[in-house]
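Chemist: got a predicted model here, sequence first, then my questions.
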Amino acid sequence: MGVLGRIWLVLILVFLYAPILIMAMMSFNESQFYQLPFKFSLNWYEALASNDAIKTAAIRSVLIAIATTVIATTLGTAASIALFRYSFPGKRVLQVLLFPPIAIPWLITGTAMLIFFFGIGLGRGTPSVLIGHVALALPYVIVVVSARLATFDPTLEEAARSLGASSWTVTMRVTVPWILPGIIAGGLFAFAVSFDQFVVSYFLSEPGDATLPVLIYTSIRKGFTPEINAVSTIIIVISMAIMLLAARFSNFGGDR
């Protein structure tokens, strides 16, 4: 990479991460109004620790994200294996239909889900939020697990069957161990998509029972405090850690 290329890369990184770094730095600033010079303080993290509304919303977000991860990873892994093993009419169309939920803006998806859930009588609430999160996370799991399955040798399954192993045994003793890194990466993606999800949660949550991203949004509308910087910094650290783990298990960077 030439000098100009490196400069361009640095500028892109600065553009992407400078606002985040400034926000994280200001979460440790003593002043509520971002006055300088900077004075280190943990006041806003202490205030965050005593904020019951934020803690309740955070716990709710974590529980929904865990449930989403379990359901989406299970269904996504099963779907990926089925798409890998079997050929059936409409298979290509089904594979193509997995991508629109990723590409369609979440605002449109949230609106459509809200109309649909009211149409079937389910309305807003935790079940609707959970179903919405699973619908958004499922394509990510299928894409990641399918990418891992693309490196799998089908003759391993044939060899296991020739030795008398049942389909369940082949799946659990041969296929799943091979694709386990992809399953873990897909699960981490599902958790991150659910935990960070705002639009669908905003549309489908009941009043007074919001997830953490929705609570942050409503808090900013009422009046910004550096507590939002503190909780946003924590969320960013958790999300980046999850994404790094997902990249590690799925080997996005390739072998060195």
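Modeler: Yep, it's here. Numbering: from 1, shown residues only.

Chemist: switch to C-alpha atoms for all contacts and neighbour counts from now on
Modeler: OK.

Chemist: distance of Ile220 from Asn229?
Modeler: Distance, Ile220 to Asn229, using C-alpha to C-alpha, to the nearest Å: 11 Å.

Chemist: more crowded one of those two?
Modeler: The neighbour comparison of Ile220 against Asn229 (other C-alpha atoms under 10 Å) goes to Asn229, with 23 against 11.

Chemist: I figured the more buried one hits Met23, correct?
Modeler: Yes. With contacts counted by C-alpha atoms under 8 Å, Asn229 reaches Met23, the gap being 6.0 Å.

Chemist: dump the residue contacts of Ala230.
Modeler: By C-alpha atoms under 8 Å, 6 or more residues apart in numbering, the contact set of Ala230 is Ala24, Ser27, Phe28, Trp44, Tyr45, Leu48.

Chemist: rerun that using 7 Å as the cut-off
Modeler: By C-alpha atoms under 7 Å, 6 or more residues apart in numbering, the contact set of Ala230 is Ser27, Trp44, Tyr45.

Chemist: swap in Leu75?
Modeler: Not one residue lies near Leu75 by C-alpha under 7 Å, 6+ apart.

Chemist: returning to what we had before: just the buried ones from the contacts of Ala230, in ChimeraX syntax?
Modeler: Buried residues among the contacts of Ala230 (16 or more other C-alpha atoms under 10 Å), as a ChimeraX selection:
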select :27,44,45
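
Chemist: what's the longest helix in this structure?
Modeler: Counting by DSSP state H, the longest helix found in the chain is helix 52-85.

Chemist: now do that one: distance to the chain's middle.
Modeler: Centroid separation between helix 52-85 and its chain, computed with C-alpha atoms, centre = their mean, to the nearest Å, is 9 Å.

Chemist: what residues of it count as buried?
Modeler: By 16+ other C-alpha under 10 Å, the buried positions in helix 52-85 come out as 54, 57-58, 60-62, 64-69, 71-73, 76-77, 79-81, 83.

Chemist: included below, for side-by-side comparison, is a second structure:
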Amino acid sequence: MAAMSFNASEFYQLPFRFSTEWYERLWRNDEILTAAWRSVWIAVVVTVLATAAGTAASIALFRYDIPGKRILQVLLFPPIAIPWLITGTAMLIFFFGIGVGRGTPSVIVGHVALALPYVIVVVTARLSTFDRTLEEAARSLGAGPFTVTMRVTVPWILPGIVAGALFAFAVSFDQFVVSYFLSEPGDTTLPVLIYTAIRKGFTPEINAISTIIIGLSMAIMLVAARYAKFGGER
């Protein structure tokens, strides 16, 4: 796919002839660029909301034995395990049932609901290695709950938070089914637009935008892996 995005032929004819024509056309294609920008800013909003809520929920579940804690932990897995086609249909029925309907708010809420379990699972896994005596030592030295959380707990689980945020962004940016069901006509995300474009007739511009996404995703992951210390200290 990446190689063919630089092929001059629109129909993948060989021999290969190098050309940047499809990237040049891509930058002039307002429809694709608008959909890509919409996918990015929705994914950023979803990442912020899901990461904040998921981290807070993980810390609460870690610290407190609240009633129904085990049930809440079990309920994290259905959004991951249930096919997204079923989830998208259920969300569409739900939003129309409460009078919200389709639109960007519904898309964001739907994406947060899908991304939240990933964040909680990843952050909780990181918290399982946390030494509770560190928080007790901080409290004994006069630190309040907020200070303990921000100065002791969060720095320790930061790699998990970063990993959870990456999962949330990927789930939102890549989400097709829920976006397809909940987006308003003419106001679609990039995955929905790519699907529509393939149905109408595939063009190498899709190869170009896909290659850019792959390159950016790999770069972000490499930077995160380098500075978040996922593997721990040596």
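Modeler: Cool, the structure landed. These figures come from a predicted structure and were not determined experimentally.

Chemist: drop the TM-score for these two in here.
Modeler: The TM-score (TM-score structural alignment, normalised by the length of structure 2) is 0.95; 233 aligned residues with a C-alpha RMSD of 1.6 Å.

Chemist: where in structure 2 does the longest helix of structure 1 fall?
Modeler: With TM-score structural alignment applied, helix 52-85 of structure 1 matches the range 30-63 in structure 2.

Chemist: repeat that for stretch 215-233 of structure 1.
Modeler: Counting by TM-score structural alignment, stretch 215-233 of structure 1 corresponds to residues 193-211.

Chemist: and the matching stretch, what's buried?
Modeler: Buried positions in stretch 193-211 of structure 2, judged by neighbour count with 16+ other C-alpha under 10 Å: Leu193, Ile194, Pro204, Glu205, Ile206, Asn207, Ala208, Ile209, Ser210, Thr211.

Chemist: so who does the third one touch?
Modeler: Just to be clear, that refers to Pro204 of structure 2. Ser5, Glu10, Trp22.

Chemist: how does it look with 8 Å?
Modeler: Residues near Pro204 of structure 2 by C-alpha under 8 Å, 6+ apart: Met4, Ser5, Glu10, Trp22.

Chemist: can you redo those as TSV with secondary structure?
Modeler: What follows is those, written out as TSV (DSSP: H, G, I helix; E, B strand; the rest coil):
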residue	secondary structure
Met4	helix
Ser5	helix
Glu10	coil
Trp22	helix
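
Chemist: tell me where structure 2 has helices.
Modeler: Secondary structure of structure 2 by DSSP H: the helices cover 21-27, 30-63, 69-74, 78-81, 84-97, 104-127, 132-140, 145-148, 154-174, 177-182, 190-200, 204-228.

Chemist: how far off centre is the fifth one?
Modeler: Averaged C-alpha coordinates place helix 84-97 of structure 2 at 19 Å from its chain's average position (C-alpha atoms, centre = their mean).

Chemist: trace Ile131 of structure 1 over to structure 2, please.
Modeler: Counting by TM-score structural alignment, Ile131 of structure 1 corresponds to Val109 in structure 2.

Chemist: if I look at its match, how far off is Met221 of structure 2?
Modeler: Relative to Met221 of structure 2, and taking C-alpha to C-alpha, Val109 of structure 2 is found at 25 Å.

Chemist: next: Ala53 of structure 2.
Modeler: Computed as C-alpha to C-alpha, the Ala53 of structure 2 to Met221 of structure 2 distance reads 22 Å.

Chemist: identify the residue of structure 2 aligned to Ile120 of structure 1.
Modeler: With TM-score structural alignment as the criterion, Ile120 of structure 1 pairs with Ile98.

Chemist: again but with Ser166 of structure 1, I slipped
Modeler: Aligned against structure 2 by TM-score structural alignment, Ser166 of structure 1 finds its counterpart in Gly144.

Chemist: burial measure for its match, as a count.
Modeler: Gly144 of structure 2: 11 neighbours (other C-alpha under 10 Å).

Chemist: repeat that for Val171 of structure 2.
Modeler: Neighbours of Val171 of structure 2 (other C-alpha under 10 Å): 20.

Chemist: contacts only, for it.
Modeler: If a contact means C-alpha under 8 Å, 6+ apart, then Val171 of structure 2 has His111, Leu114, Ala115 as its contacts.

Chemist: which of those residues ranks first by neighbour count?
Modeler: So for the contacts of Val171 of structure 2 (other C-alpha under 10 Å), the most neighbours sit at Ala115, 28 neighbours.

Chemist: excluding its backbone neighbours, what's nearest that residue?
Modeler: Nearest residue to Ala115 of structure 2, sequence neighbours excluded (C-alpha to C-alpha, 6 or more residues apart in numbering): Ala168, at 4.8 Å.
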